[in-house]
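A.B. asks: Provide a 3D model corresponding to the input given below.
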Amino acid sequence: MTTARPAVQPLFAPPYCAPADAAAQLRRSGFALLSGHDLARWIGATPQELHELARAWNDLPPDNYLLDGGRYRSRRHGCFEVQAGAWVPVPRRAHWQPVEYNALHGGIERWFEPMAQDTLAQPAWHALLTNLGSLCDAVFAPNADALRWYVESHQFRIDTASGIGRPTPEGAHRDGVDLVAVFLVARDAIKGGETRIFEAASPAGQRFTLTEPWSVLLLDDARMVHETTPIQPLAAAQPSGEGGHRDTLVLTWRRGGFQGPLLGAA
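C.D. replies: Modelled structure (predicted):
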């Protein structure tokens, strides 16, 4: 007697666009996706430089602020000002979001360990910040001088050592910024992790799974809501007891200043 295998959920491919079309796509649809190959060519980074940058995800301390009781997330945090092709780090500050944007963790100051200096010195890091800053100018201020952007960087590792890891435990949400960039850095021995985006003003949406290293989702945060489904270990990874993991880099770009409790809801 043959035992039927459970159906494998299909992976929906991301609808990538060319880097030259990203600004127009963002203005038109509220989102754009670039493949990892195109991202590297666009920012002028070599595969080796991106590989070196990705090594930083092997040294992330645990997130001790998870309010769902989980221990599946590790992270580092950084804040920067970016303008006209230049960037500077700002003194360490808490990550803060209003409850209107993060019902699970909003309204509290979360102090995460800062990004490592070795990471900030990587050529690929400089290339990411400067090129994304130019893209933000093209999307949000195409006829103005280069804006000053207040950028928060989040290095995430979601693991499945305990079974299930939740990339977005707060559920479908917005971040209270202008642009959100979600880079898939690595995906190892997991299933799940489907990204879903929806128009904030309508039920229209898309679903896809990022699998290529350094592929990126770009979102106009005022127009789009986003979430990523939980991840689980592949069967082949379970005997080791280590599970798998999903590494991402999230960069949020905001005009006018960083979010903070003194500003209230942004």
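A.B. asks: Only C-alpha atoms from now on, for both contacts and neighbour counts.
C.D. replies: Fine.
A.B. asks: Return the distance of the lengthiest helix in the chain from the chain's centre.
C.D. replies: As assigned by DSSP state H, the longest helix anywhere in the chain is helix 123-140. Here the centre of helix 123-140 is set off from its chain's centre by 15 Å, with C-alpha atoms, centre = their mean, to the nearest Å.
A.B. asks: just checking, next helix/strand downstream of it?
C.D. replies: Going down the chain from helix 123-140, the next helix or strand is strand 149-159, by DSSP states H and E.
A.B. asks: Kindly calculate the angle that that following strand makes with helix 123-140.
C.D. replies: 120 degrees (axes from the mean of the first three to the mean of the last three C-alpha atoms, to 10 degrees).
A.B. asks: Kindly provide the distance from residue 133 to residue 222.
C.D. replies: Distance, residue 133 to residue 222, using C-alpha to C-alpha, to the nearest Å: 18 Å.
A.B. asks: quick one, which of the two is more surrounded?
C.D. replies: residue 133 (25 against 17; other C-alpha atoms under 10 Å).
A.B. asks: And the more buried one, how far from residue 108?
C.D. replies: In this view, residue 133 and residue 108 are 28 Å apart by C-alpha to C-alpha.
A.B. asks: just residue 75 next, same as before
C.D. replies: The gap separating residue 75 from residue 108 is 17 Å, by C-alpha to C-alpha.
A.B. asks: Kindly report the same for residue 251.
C.D. replies: Counting by C-alpha to C-alpha - residue 251 and residue 108 are separated by 20 Å.
A.B. asks: Neighbour count for those two, which is higher?
C.D. replies: Legend: neighbour count by other C-alpha under 10 Å for residue 251 and residue 108, higher for residue 251 (22 against 16).
A.B. asks: another one to check against the first:
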Amino acid sequence: MFLHAGALADGAVDSIQADFDKLKPSAYKDGAFRYRKYSKVRLDDGAVSLLPSEAFVQTGDINRFQGDVARTYDDLSGELLNSQGFQSICAEFATVCKLPAQSTMEVHQMRIIAQAGTDSVEAAPEGIHQDGFDFVGVFTIARHNHTGGELLVWRSQHDDSPLTRLNLIAGEFCIVNDKSLWHSASSLSAINGDDVGYWDLFVLTASSS
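C.D. replies: I've put the predicted structure just below:
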């Protein structure tokens, strides 16, 4: 088992919060409640660079919600890639996972939306799942006007209760071994009915080789 929870240095997310305001709704089944970008990046002795764009595909046995679909998203912005905050996220992820100095990781930049005046929205519509990598990291950048959105980590998809429930605030993260643990997230509901609620986060995935 491998689970690591921690926090970035104070102020690390300040330079990247505004970038989430530029996200567009997904063109796929999650578009009603997820705005997102996706890229593969290369980490080379601490330097982060963008790799050529590729569609993101998960098999149906991994993603029961929208598996076996080649999904194409906008790449992460150059401004974000060059920001100290994003570079610190990639460095923290690589350090905790003990990735090689030259390694590849996949990055999902997401805003999960809880619309005012509507019922709760699923943060993880695929349910309790693994993503098919060695490591998965969830980094919270901001939360606004919502309840829920807890990260849930399970020993097995068949367990009745999660191993842990984490309500990660801005700058906090959790990294799990995707081979031995399962994860999900609780649904979101807007608090103030006159305002949208949202959870801004990065999901990073990588394999050791």
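A.B. asks: so residue 190 of the first structure sits right up against residue 245, yeah?
C.D. replies: Yes - judged on C-alpha atoms under 8 Å, residue 190 of the first structure makes contact with residue 245 at a distance of 6.5 Å.
A.B. asks: Give me the common contacts of those two.
C.D. replies: residue 160 (C-alpha atoms under 8 Å, 6 or more residues apart in numbering).
A.B. asks: Which residue of these two possesses the greater neighbour count?
C.D. replies: A side-by-side neighbour count of residue 190 of the first structure and residue 245, using other C-alpha under 10 Å, places residue 245 first with 24 against 21.
A.B. asks: Now check the second structure for the residue matching the more buried one.
C.D. replies: Using TM-score structural alignment to pair residues, one finds that residue 245 of the first structure aligns to residue 198 in the second structure.
A.B. asks: Now do the SS call for that match.
C.D. replies: With DSSP: H, G, I helix; E, B strand; the rest coil as the basis, residue 198 of the second structure sits in strand.
A.B. asks: what about it, distance to residue 154 of the second structure?
C.D. replies: Using C-alpha to C-alpha, residue 198 of the second structure is found at 24 Å from residue 154 of the second structure.
A.B. asks: what does residue 91 of the second structure give?
C.D. replies: 26 Å.
A.B. asks: same check, this time on residue 139 of the second structure
C.D. replies: Residue 139 of the second structure is 18 Å from residue 154 of the second structure, by C-alpha to C-alpha.
A.B. asks: So which of these two has more stuff around it?
C.D. replies: A direct count of neighbours by other C-alpha under 10 Å for residue 139 of the second structure and residue 154 places residue 139 higher, at 26 against 20.
A.B. asks: For my notes, confirm that one occurs in a helix.
C.D. replies: No - counting by three-state DSSP, residue 139 of the second structure is not part of a helix but strand.
A.B. asks: Now it: closest residue in space that isn't a chain neighbour?
C.D. replies: Ranked by C-alpha to C-alpha, 6 or more residues apart in numbering and with sequence neighbours excluded, the top spatial neighbour of residue 139 of the second structure is residue 173, at 4.3 Å.
A.B. asks: That neighbour maps to what in the first structure?
C.D. replies: Checking with TM-score structural alignment, residue 173 of the second structure has residue 216 as its match.
A.B. asks: same check, this time on residue 64 of the second structure
C.D. replies: The alignment partner of residue 64 of the second structure in the first structure, by TM-score structural alignment, is residue 103.
A.B. asks: number of nearby residues for the nearest residue to that match once chain neighbours are set aside?
C.D. replies: Nearest residue to residue 103 of the first structure, sequence neighbours excluded (C-alpha to C-alpha, 6+ apart): residue 170, at 6.5 Å. Around residue 170 of the first structure there are 17 other residues, counting by other C-alpha under 10 Å.
A.B. asks: Just confirm residue 170 of the first structure contacts residue 106, I think it does.
C.D. replies: No - assessed by C-alpha under 8 Å, residue 170 of the first structure is found out of contact with residue 106, at 9.4 Å.
A.B. asks: all helices of the second structure, in order?
C.D. replies: 78-81, 84-97.
A.B. asks: Could you tell me where the shortest one falls in the first structure?
C.D. replies: This means helix 78-81 of the second structure. Mapping helix 78-81 of the second structure onto the first structure (TM-score structural alignment) gives residues 117-120.
A.B. asks: residues making contact with that stretch?
C.D. replies: Contacts to stretch 117-120 of the first structure, defined as C-alpha under 8 Å, 6+ apart, come from residues 53, 56, 125, 126.
A.B. asks: that older thread, please say which position in the second structure the residue nearest to residue 103 of the first structure maps to.
C.D. replies: Aligned partner of residue 170 of the first structure by TM-score structural alignment: residue 126.
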